[in-house]
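no letters, just coordinates:
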């Protein structure tokens, strides 16, 4: 199987692992294997039921992801790859190893919020690298010109905005600050005064800013000849609008598991779409 196809399957698996990880956290199943890693409740294969089944399933998917990543890494090293590909492959493997270490820390120290947040953000960077590998090995790119150079800068900023928004949202969730504000208002005062209210307000502001920036960039993209980039940006705009609705429903439902997981799923999909749009533009 070609490197591009393996990268594509690894992207799908990474996306599923991130979303499933959100379910593990939302269902409070993260300690289903106890404070042990890599063993689960002292066993290689534990009694698979309840929280243990959920957490162990997450670990099994992670192991499969590690295996596929090693295959990509070996292929890059063995094939006639560019220095850039080799460097990115090193970063990819390094991030995956760091991710495994962070996962172990999460278990050993009973799910600290900041570590879980970093765990998610590393997964997002890893997903971005996989998308880069997949697109790098496809034949479709947009060569940079004066026009799309500006678009590239806009998309770079959107990626950073989304990355920060996702990280802050994860921290808010795991600190149980999700209901610090209502779906529209935030506290009795005009200006939020408590830490949970402030963080939730910043998260919402970043989400709104991201929405308008994607709308602006989509408008700019439509002045460029390329149809593939237009499709990406329109899709990103649709997903972020859906994400805003899911965000409201998450609050209305008092942060139900289903809406919390959907919120993460939409955010991850949006991040992947925008990163893929960025990889289309190449120097």
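That came in fine, so what should we check first? Model, not experiment: these values are computed from the prediction.

please make it C-alpha for all contacts and neighbour counts, starting now.
Fine.

quick one, what contacts the closest residue to residue 27 other than its chain neighbours?
Distances taken as CA to CA, 6 or more residues apart in numbering place residue 257 nearest to residue 27, at 6.6 Å, with adjacent residues excluded. Taking CA atoms under 8 Å, 6 or more residues apart in numbering, we find residue 257 in contact with 23, 26, 27.

with residue 55 instead?
Residue 55 sits next to 24, 29, 30, 31, 32, 33 when contact means CA under 8 Å, 6+ apart.

and for the closest residue to the last one other than its chain neighbours, the neighbour number?
On the basis of CA to CA, 6+ apart, the spatially nearest residue to residue 33 that is not a chain neighbour turns out to be residue 40, at 4.4 Å. Number of residues near residue 40 (other CA atoms under 10 Å) recorded here: 20.

quick one, strands of the protein?
Secondary structure of the chain (DSSP state E): strands at 142-143, 281-282.

which of the ones you listed is buried the deepest?
Across the strands of the chain, averaging neighbours per residue (mean count of other CA atoms under 10 Å) puts strand 281-282 on top, at a mean of 16.

just how off-centre is it within its chain?
22 Å (CA atoms, centre = their mean, to the nearest Å).

quick revisit: nearest to residue 264 among the contacts of residue 257?
Closest approach to residue 264 among those (CA to CA): residue 23, at 9.2 Å.

dump the residue contacts of the residue nearest to that closest one when sequence neighbours are not counted.
Residue nearest to residue 23 in three dimensions, not counting chain neighbours: residue 261, with 5.8 Å by CA to CA, 6+ apart. Residue 261 makes contact with 19, 20, 22, 23, 26, according to CA under 8 Å, 6+ apart.

hold the first one in mind and look at this next one:
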């Protein structure tokens, strides 16, 4: 039974990753209205006409439905056969976040919502993926969160601050997409050829996101330096911090490429999706570090 639970946990994490990626595609391809104002039907049909926008939107809905069924099965088996409390917490949080984002997605279709609310939809998907990833890790050697050495209090604070702040930066990025503000800054690293542009409208939104992303890079770089200074290279804290730094560096690069790709629809779409997928992986590693701090050995 443990093997089945592990397989379902892995499928849940993969499924949540697909939901997040497909949600980014829906936004980038402007396919959110691909099924009109109807939910769960698409233009009054279970199988809609084969237009690109309706296919993208309906495929996203279909995947959400399938993954939800997998999550329900995983939820039952975890509570029935797994004794670890953390596994129960992770699957419960995944199910809750998935259901909330599904309801929000349906509401966004039937009743158009503000960009502030729509941006939160991606944030919930990110949390659902992070919790599903942690659940999958429970059944691997990396899921043995207990430690034999204590963690410095300052490092714990840095980990949690960086993770929470990264969520804010991700939300700003989603807000940029939903307000269609990406074109507010042409060029990179300069914005419209200026170090500090006029901070109004779309330009102000994009520039704020860029500054926030720069500060996030500095936070994760400092986090890695602290992990390398105080923990062995075989320590999970060092490993997680290293990959968080690698991924935030990649995130900066993909963000620049997204800007350079404007004007080329296909390249812009692909790099935009890569940008969203990369940030999910980075956030997953930061959440993993947060969990490690919760299992610190008591002095």
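That came through fine. Here the structure is a predicted model, which is why all the values come from computation and not from measurement.

quick one: TM-score?
The TM-score (TM-score structural alignment, normalised by the length of the first structure) is 0.89; 283 aligned residues with a CA RMSD of 2.4 Å.

thought the residue nearest to residue 33 of the first structure was touching residue 47?
No. Residue 40 of the first structure lies out of contact with residue 47 (CA atoms under 8 Å); the separation is 9.2 Å.

which residue lines up with the residue nearest to residue 27 of the first structure in the second structure?
Counting by TM-score structural alignment, residue 257 of the first structure lines up with residue 269 in the second structure.

again with residue 211 of the first structure
By TM-score structural alignment, residue 211 of the first structure lines up with residue 217.

likewise for residue 28 of the first structure?
By TM-score structural alignment, residue 28 of the first structure lines up with residue 30.

quick check: the gap between that match and residue 227 of the second structure.
Remark: distance between residue 30 of the second structure and residue 227 of the second structure (CA to CA, to the nearest Å) = 41 Å.

the two - which one has more neighbours?
Shown here are residue 30 of the second structure and residue 227; by other CA under 10 Å, residue 227 has more neighbours (21 against 16).

now do the contacts for that one.
Counting by CA under 8 Å, 6+ apart, residue 227 of the second structure touches 155, 237, 238, 241.

going by distance to residue 183 of the second structure, which of these wins?
Among the contacts of residue 227 of the second structure, and counting by CA to CA, the member closest to residue 183 of the second structure is residue 241, at 32.5 Å.

so what's that closest one up against?
Each residue near residue 241 of the second structure by CA under 8 Å, 6+ apart is listed here: 220, 223, 224, 227, 285, 286, 289.

show me what the fifth one aligns to in the first structure.
Aligned by TM-score structural alignment, residue 285 of the second structure pairs with residue 273 of the first structure.

which residues does the residue nearest to residue 33 of the first structure contact?
By CA under 8 Å, 6+ apart, the contact set of residue 40 of the first structure is 33, 34, 46, 52, 56.

now residue 156 of the second structure
Counting by CA under 8 Å, 6+ apart, residue 156 of the second structure has contacts 290, 293.

please, where are all the helices along the first structure?
For the first structure, the helices defined by DSSP state H cover 3-26, 50-78, 83-108, 113-136, 146-174, 195-221, 227-252, 257-280.

can you name every helix or strand that the fourth one contacts?
Using 3 or more CA pairs under 8 Å, 6 or more residues apart in numbering; DSSP states H and E as the contact criterion, the neighbours of helix 113-136 of the first structure among helices and strands are helix 3-26, helix 83-108, helix 146-174, helix 257-280.

packed most tightly, which of the ones you listed would that be?
Mean neighbour count (mean count of other CA under 10 Å) peaks for helix 257-280 among these, with a mean of 21.

after superposition, how close is that one to the second structure?
Here the mean offset of helix 257-280 of the first structure against the second structure after fitting is 1.7 Å, by mean CA distance after the TM-score superposition for the first structure.

next one: that helix to chain centre, how far?
Chain-centre distance of helix 257-280 of the first structure: 6 Å, with CA atoms, centre = their mean.

so stretch 50-67 of the first structure aligns onto which residues of the second structure?
Stretch 50-67 of the first structure corresponds to residues 52-69 in the second structure, going by TM-score structural alignment.

in stretch 109-122 of the second structure, what's buried?
Of the residues in stretch 109-122 of the second structure, 109, 115, 118, 119, 120, 121, 122 count as buried by neighbour count, 16 or more other CA atoms under 10 Å.

of those residues, closest to residue 184 of the second structure?
Of these, the one sitting nearest to residue 184 of the second structure (CA to CA) turns out to be residue 115, at 16.1 Å.

which residues does the aligned residue in the first structure for the closest one contact?
Counting by TM-score structural alignment, residue 115 of the second structure corresponds to residue 113 in the first structure. By CA under 8 Å, 6+ apart, residue 113 of the first structure lies in contact with 171, 174, 175.

go again with 10 Å.
The neighbourhood of residue 113 of the first structure, defined by CA atoms under 10 Å, 6 or more residues apart in numbering, consists of 106, 119, 170, 171, 172, 173, 174, 175, 176.

what sits closest to residue 33 of the second structure if chain neighbours are left out?
Nearest non-adjacent residue to residue 33 of the second structure (CA to CA, 6+ apart): residue 109, at 6.9 Å.

residues contacting the one you found?
Residues near residue 109 of the second structure by CA under 10 Å, 6+ apart: 32, 33, 34, 35, 36, 37, 38, 39, 40.

count the residues that sit near residue 43 of the first structure.
Here the count is done by other CA under 10 Å, and residue 43 of the first structure has 11 residues near it.

same check, this time on residue 184 of the first structure
8.

need the counterpart of it in the second structure.
So residue 184 of the first structure corresponds to residue 189, using TM-score structural alignment.

tell me who's in contact with that match.
Residue 189 of the second structure makes contact with 195, 210, 256, 259, according to CA under 10 Å, 6+ apart.

of those, which is the nearest to residue 249 of the second structure?
So of the contacts of residue 189 of the second structure, ranked by how close each gets to residue 249 of the second structure (CA to CA), first place is residue 256, at 11.0 Å.

which residue lines up with that closest one in the first structure?
Match for residue 256 of the second structure (TM-score structural alignment): residue 248.

in space, what's closest to its match - neighbours in sequence excluded?
Closest to residue 248 of the first structure by CA to CA, 6+ apart is residue 183, at 5.4 Å.

all set now, cheers.
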